[in-house]
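Student: Give me the fold of what follows.
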Amino acid sequence: MSQVSSFPPVAAPDARVLILGSMPGEASLRAGQYYAHQRNAFWRIMGDLLGAGPALPYADRLARLQAAGIALWDVIADCRRSGSLDAAIVKDSVRANDFGGFFAAHPGVERVYFNGGVAEANFRRHVLPGLPGTTLHMQRLPSTSPAHAARPYAEKLAAWSVIVAK
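Tutor: Next comes the predicted model:
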């Protein structure tokens, strides 16, 4: 069991949308990149929605997200976990990222989308109580993780299209 830490947020000052994962998996941590596992559907979906597909260099993908007003981060700052699965996160080891600071620095964020149920559950448990009176629109989207491959890609893409809706 090892202690793992997430990445800093990727966000332009004028971000309007925040996509939250739970904690990067081993492939992402090794690569130093969000959603680096080649079977994770995140960048394929971003390619179809925003032209930020996996064929682009990582920095260009991030730039396209930011240009579209989309920020990317994880709910968990650090935790203990063996392997990559969210189910392996030791619940009492979770420390959330500083969302009070994030939202103060990015006041235009009005919509928060969770990449799967674990991100949503941890946000509601560890973050939301510290954000009284929040007016954020929050919605869970189907996980893009290869561990959740039972849902067809077309269904995931359709669900994720809300991130580009005005």
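
Student: going forward, measure contacts between C-alpha atoms and count neighbours the same way
Tutor: Noted.

Student: Show residues contacting stretch 88-104.
Tutor: For stretch 88-104, the external contacting residues (C-alpha atoms under 8 Å, 6 or more residues apart in numbering) are 74-82, 109, 122-123, 126-127, 130-131.

Student: the helices in the protein, which residues?
Tutor: Taking DSSP state H, the helices of the chain run over residues 26-31, 42-50, 58-67, 99-105, 117-122, 153-160.

Student: So how do I select the buried members of the contacts of stretch 88-104 in ChimeraX?
Tutor: Buried residues within the contacts of stretch 88-104, by 16 or more other C-alpha atoms under 10 Å, are selected in ChimeraX with:
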select :74,75,76,77,78,79,80,81,109,122,123,127
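
Student: Identify the farthest-apart pair in the contacts of stretch 88-104.
Tutor: Farthest-apart pair in these is S82 and V109; separation 32.8 Å (C-alpha to C-alpha).

Student: what's the first-to-last distance across stretch 60-77?
Tutor: End-to-end span of stretch 60-77 (C-alpha to C-alpha, to the nearest Å): 25 Å.

Student: Next: stretch 121-129.
Tutor: End-to-end distance (C-alpha to C-alpha), stretch 121-129: 12 Å.

Student: one more, for comparison:
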Amino acid sequence: MTIRQGFAPIAADDARVLVLGSMPSEASLLKQQYYGHPRNAFWPIMGLLFGAGPELTYEQRKKILMAQGIAVWDVLKYCRRPGSMDAAIDMASIEINDFAGFFARHPLIDRVFFNGGTAEKVYRQRVLPELSEKFNYLHYQRLPSTSPAYAAMNLQQKAAVWAVVKKAAAGMVK
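Tutor: Have a look, this model is predicted:
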């Protein structure tokens, strides 16, 4: 199995919201872009919510999210995984990103949204027990996965649920 390495976070110093995935897909790794699979709904949803849609360049999309106070990262720094499916991640091989350092560098973040179940499960099992009590102010919420593998909801349904990210970035959710 090939070792996969995730990306650095997309995050401005004044980020207020963090969206967490698990590990970039094969398509994302090839493009060196978060949510690079053409059928992943993340960028279409960001287009509907913030005007950061897939028709823009990746750099433009990143700038828009950062200007809105949104950070994007993954729970995993490294893992072994054949293909792109979260279910194929070799859990014995995972290395977690440095969340204590990240939250210390981004003290305005108070909301963490998980892009699907694997990100939430691994974070709660491997990150939360290691985080200092000084980060107890963080609020967590799982959102429906934007992956094309999660087909239980269409784009409009996912976007309606993901609208909480826009409210949180605007300080309208506590």
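
Student: possible to save the helices of structure 1 as a markdown table with distance to M1 of structure 1?
Tutor: Converted to a markdown table, the helices of structure 1 look like this (distance: least, C-alpha to C-alpha, whole Å):
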| stretch | distance to M1 of structure 1 |
| --- | --- |
| helix 26-31 | 12 |
| helix 42-50 | 26 |
| helix 58-67 | 29 |
| helix 99-105 | 27 |
| helix 117-122 | 19 |
| helix 153-160 | 31 |
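
Student: on that earlier part again, out of the contacts of stretch 88-104 of structure 1, name the ones that lie in strands.
Tutor: Per DSSP state E, strands hold the following members of those: D74, I76, A77, D78, C79, R80, R81.

Student: From A71 of structure 1, how far off is the nearest residue to I70 of structure 1 once chain neighbours are set aside?
Tutor: Of all residues not flanking I70 of structure 1 in the chain, V17 sits nearest, at 4.7 Å (C-alpha to C-alpha, 6 or more residues apart in numbering). For V17 of structure 1, the distance to A71 of structure 1 (C-alpha to C-alpha) stands at 6 Å.

Student: what angle separates the longest strand anywhere in structure 2 from strand 76-80?
Tutor: Counting residues, the longest strand found in structure 2 (DSSP E) is strand 90-96. With axes from the mean of the first three to the mean of the last three C-alpha atoms, to 10 degrees defining the directions, strand 90-96 of structure 2 sits at 150 degrees from strand 76-80.

Student: List the buried residues for strand 90-96 of structure 2?
Tutor: I94, I96.

Student: ok, now stretch 67-76 of structure 1?
Tutor: A68, G69, I70, A71, L72, W73, D74, V75, I76.

Student: quick one: contacts for the residue nearest to the spatial centre of structure 2?
Tutor: Closest residue to the average C-alpha location of structure 2: L20 at 2.6 Å, with C-alpha atoms, centre = their mean. Counting by C-alpha under 8 Å, 6+ apart, L20 of structure 2 touches V72, W73, D74, V75, V112, F113, F114, N115, A119.

Student: Now the residues you listed in CSV, please, with extra columns for distance to T2 of structure 2.
Tutor: Converted to CSV, those look like this (distance: C-alpha to C-alpha, whole Å):
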residue, distance to T2 of structure 2
V72, 24
W73, 21
D74, 18
V75, 18
V112, 29
F113, 28
F114, 25
N115, 23
A119, 20
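
Student: For L138 of structure 2, state which of those residues is nearest.
Tutor: Among these, and counting by C-alpha to C-alpha, the member closest to L138 of structure 2 is V112, at 7.0 Å.

Student: Next, count neighbours for the closest one.
Tutor: 21 (other C-alpha atoms under 10 Å).

Student: show me what contacts it?
Tutor: By C-alpha under 8 Å, 6+ apart, the contact list for V112 of structure 2 reads V17, L18, V19, L20, L138, H139, Y140, Q141.

Student: A68 of structure 1 and F103 of structure 1: what is the separation?
Tutor: 18 Å.

Student: no no, T135 of structure 1
Tutor: In terms of C-alpha to C-alpha, T135 of structure 1 sits 12 Å off from F103 of structure 1.

Student: Understood, closing this out.
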